[in-house]
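# no sequence for this one, just the structure:
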């Protein structure tokens, strides 16, 4: 089916998929990279790695959302 022949139901499903994917990317990025920062903080004793990991996760998740949906 071409872009011109898309049904409103398909457009609604695409929007719903994006609406669930974007927060999922943000949350998982914060959890994965924040967890990595937490592990690095526990290993080195420097507690600055936790916020650095969380911010890195958010930035990479926003970039991933931009690449996937922003173009």
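Everything's here; your move. Source: prediction; values computed, not measured.
# could you use CA atoms for every contact and neighbour count after this?
Noted.
# for stretch 49-57, give me every contacting residue.
Outside stretch 49-57, the residues within contact range by Cα atoms under 8 Å, 6 or more residues apart in numbering are 26, 28-38, 40-41.
# please compare the first structure with the one that follows:
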């Protein structure tokens, strides 16, 4: 009876292996970091826009954009800057 080797990582865990399409892992990490930097201000700016419309204010969009940029840069630093 032959047993297959088991992996110590979960099936959904990310790995540093290169994908099957030949794209280097470093390039994929750079694109992921860029996506974080773009998505944070857009998402939190949109939330700020909705709150501005709902509350009748005009300053929450700027707070949302700045907060989203700060959080996205922190996430990129924690995820990719400490490796």
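Okay, I see it. All values derive from a computational prediction rather than experimental measurement.
# before we move on, the earlier item: narrow the contacts of stretch 49-57 of structure 1 to those that are buried.
Neighbour counting over those (16 or more other Cα atoms under 10 Å) leaves 26, 29, 30, 31, 33, 34, 35, 36, 37, 38, 40, 41 as the buried ones.
# nearest to residue 70 of structure 1 among the contacts of stretch 49-57 of structure 1?
Distances from the contacts of stretch 49-57 of structure 1 to residue 70 of structure 1 were compared by Cα to Cα; the smallest belongs to residue 26, at 15.1 Å.
# before we move on, which element is the counterpart of the closest one in structure 2 in?
Residue 26 of structure 1 maps onto residue 37 in structure 2, with residues paired by TM-score structural alignment. Using DSSP states H and E, residue 37 of structure 2 sits within helix 25-55.
# thanks again, I'm all set now.
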